[in-house]
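K.L.:
My questions concern the predicted model and sequence given below.
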Amino acid sequence: MLQHFNYKPMYTEGTLPGWTFSFFYQQQRYTGDYMPDGEIRWTGETPPEEETVKKTIHELMTFHVYE
């Protein structure tokens, strides 16, 4: 389960091309960029169980950004 999930637009105007995000998973902090096409680019370490984490991030971004 992801904890303390935060996101913000990459640019102050809030327009695309994407968002930066951070969260804690298994007591480790992870960061990345979420692109408009749904691609996730890790800006640090890649979390274990990456595919499960990516699915959760997609769900959170869909809920918070697109709806």
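P.N.:
Yes, it's here.
K.L.:
From here on, just use CA atoms for contacts and neighbour counts.
P.N.:
OK.
K.L.:
for the residue nearest to the spatial centre of the chain, what are its contacts?
P.N.:
When the chain is reduced to its mean C-alpha position, the nearest residue by Cα atoms, centre = their mean turns out to be residue 21, at 4.2 Å. By Cα atoms under 8 Å, 6 or more residues apart in numbering, the contact list for residue 21 reads 5-8, 31-34.
K.L.:
Alongside the first one, take a look at this:
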Amino acid sequence: MLSHFQFKPLFTNKNIPGWNISFYYKKQRFTGIYHQTGKIEWTTNPPAQEDIETLTSQIHELMLFHVYE
């Protein structure tokens, strides 16, 4: 499970979609860019391949709850 999830807009004009995200998973910090399409562009070392699908799903749910609500 990921923890300490944070996000902030990429652009000063908050109507333009795109967010910087950061979180901890398995005691390691990850950062990335969450695009409006749900695609995540990792800006640090990406998580292990077997964890990417699970993390992408969890991040998408968090973004739906916090941003699109």
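P.N.:
Good, I have the coordinates. As the structure is a prediction and not an experimental result, all values here were calculated from the model.
K.L.:
still on that earlier bit, please name the spatially closest residue to the residue nearest to the centre of structure 1 (chain neighbours excluded).
P.N.:
Sequence neighbours aside, residue 7 is the residue nearest to residue 21 of structure 1 in space, at 4.1 Å (criterion: Cα to Cα, 6 or more residues apart in numbering).
K.L.:
My understanding was that that neighbour contacts residue 30; is that so?
P.N.:
No. Counting by Cα atoms under 8 Å, residue 7 of structure 1 stays clear of residue 30, with 12.0 Å between them.
K.L.:
what do the two both touch?
P.N.:
Any residue near both residue 7 of structure 1 and residue 30 by Cα under 8 Å, 6+ apart counts here, and that gives residue 22.
K.L.:
Just give me how far stretch 16-35 of structure 2 sits from the chain centre.
P.N.:
4 Å (Cα atoms, centre = their mean, to the nearest Å).
K.L.:
Done for today, thanks.
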